[in-house]
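> Fold the following for me, if possible:
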Amino acid sequence: MSNGQFFVLAIIGMSTLGWMFTSWVRAKHGYPVENEWGGSTAKGYDGLDEDYPNAVRKIQLLTTENETLIGRISRLEERIAVLERIATDPAERTAREIDALR
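Prediction:
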């Protein structure tokens, strides 16, 4: 192996060891550790949210809100169907239906 190849491999090795050392120091002192994709992981992260009860409550609230919005959408779809029918029907029948809706 020539001196040039050895030099390149030494630079790569030193960079890798330096990255490992800084990651170890950051993790040891509680700083977030970055991964190779730019994300970070906090010290002691085990995949579980420390705010689990609040997360469950948020899910329940969002589920309730979702059901309410689905109901609204279905009522609006029914109203739009009536309006489309009124817009495409003959004038006499349309006038009777409009009067019935009042």
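> switch to C-alpha atoms for all contacts and neighbour counts from now on
Will do.
> what number of residues lie near residue 33?
For residue 33, the neighbour count with other Cα atoms under 10 Å is 19.
> pretty sure it is touching residue 21, no?
No: under the criterion of Cα atoms under 8 Å, residue 33 makes no contact with residue 21, lying 11.7 Å away.
> helices and strands around the helix ranked longest in the chain, which ones?
Assignment by DSSP state H gives helix 52-88 as the longest helix of the chain. Packing partners of helix 52-88 (3 or more Cα pairs under 8 Å, 6 or more residues apart in numbering; DSSP states H and E): helix 91-101.
> So what touches the helix it packs on?
For helix 91-101, contacts defined as Cα atoms under 8 Å, 6 or more residues apart in numbering pick out 86-87.
> Would you do the same for the sequence below? I want to compare the two.
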Amino acid sequence: MSPEKFQIVQMLFPLIAIMASLGIGGWVLTTWLRIKHGYPLDGAWGQSVYPKKDDETVERVKLLSQENAQLRAEIGSMKDRLIVVERIVTDSGNLLSHEIDRLRSPAN
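A predicted model of the protein is given here:
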């Protein structure tokens, strides 16, 4: 390396070191402020590192799980009904009329 380039590197090195120190110090300060004020910490892609688990969140998850189970049961019953409707629509008219007559007749 030539002496001129070496002098330029020597002049820039303190500036680069100061900028890196300020960047690291700023990151440490913002992380400390987030922790102090209760904000969740973010990972590399913005996801929470330590998600909050307070009573309200746990209760919301329970309610959503119950609603999800109810909706799944409703969808299951709707699928069963749809199967019956599809069978009625795709059956021939003669078989359908025979089944209706069988249902109309009194049970033995």
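> what's the TM-score here?
Scored against TM-score structural alignment, normalised by the length of structure 1, the superposed chains reach a TM-score of 0.62; 94 aligned residues with a Cα RMSD of 3.6 Å.
> what's the distance between the most centrally placed residue in structure 2 and residue 41 of structure 2?
Central residue of structure 2 (Cα atoms, centre = their mean): residue 47, 10.4 Å from the mean position. Distance, residue 47 of structure 2 to residue 41 of structure 2, using Cα to Cα, to the nearest Å: 8 Å.
> same question, residue 60 of structure 2
From residue 60 of structure 2 to residue 41 of structure 2 the distance is 22 Å (Cα to Cα).
> now do residue 84 of structure 2
Residue 84 of structure 2 is 52 Å from residue 41 of structure 2, by Cα to Cα.
> same question, residue 11 of structure 2
As defined by Cα to Cα, residue 11 of structure 2 lies at a distance of 37 Å from residue 41 of structure 2.
> the more surrounded of those two?
Taking other Cα under 10 Å, residue 11 of structure 2 and residue 41 do not tie; residue 41 has more neighbours (15 against 11).
> OK, contacts around that one?
31, 34-35, 48-50.
> swap the cut-off to 10 Å and go again
31-32, 34-35, 47-51 (Cα atoms under 10 Å, 6 or more residues apart in numbering).
> what does residue 71 of structure 2 align to in structure 1?
Using TM-score structural alignment, the equivalent of residue 71 of structure 2 in structure 1 is residue 69.
> Quick one: residues contacting that match.
When contacts are counted by Cα under 10 Å, 6+ apart, residue 69 of structure 1 is found next to 63, 75.
> The longest helix of structure 1 against structure 2, how far on average?
Comparison of helix 52-88 of structure 1 with structure 2 after fitting gives an average deviation of 0.9 Å (mean Cα distance after the TM-score superposition for structure 1).
> Figure out how far that helix is from the centre of its chain.
Relative to the centre of its chain, helix 52-88 of structure 1 is centred 20 Å away, using Cα atoms, centre = their mean, to the nearest Å.
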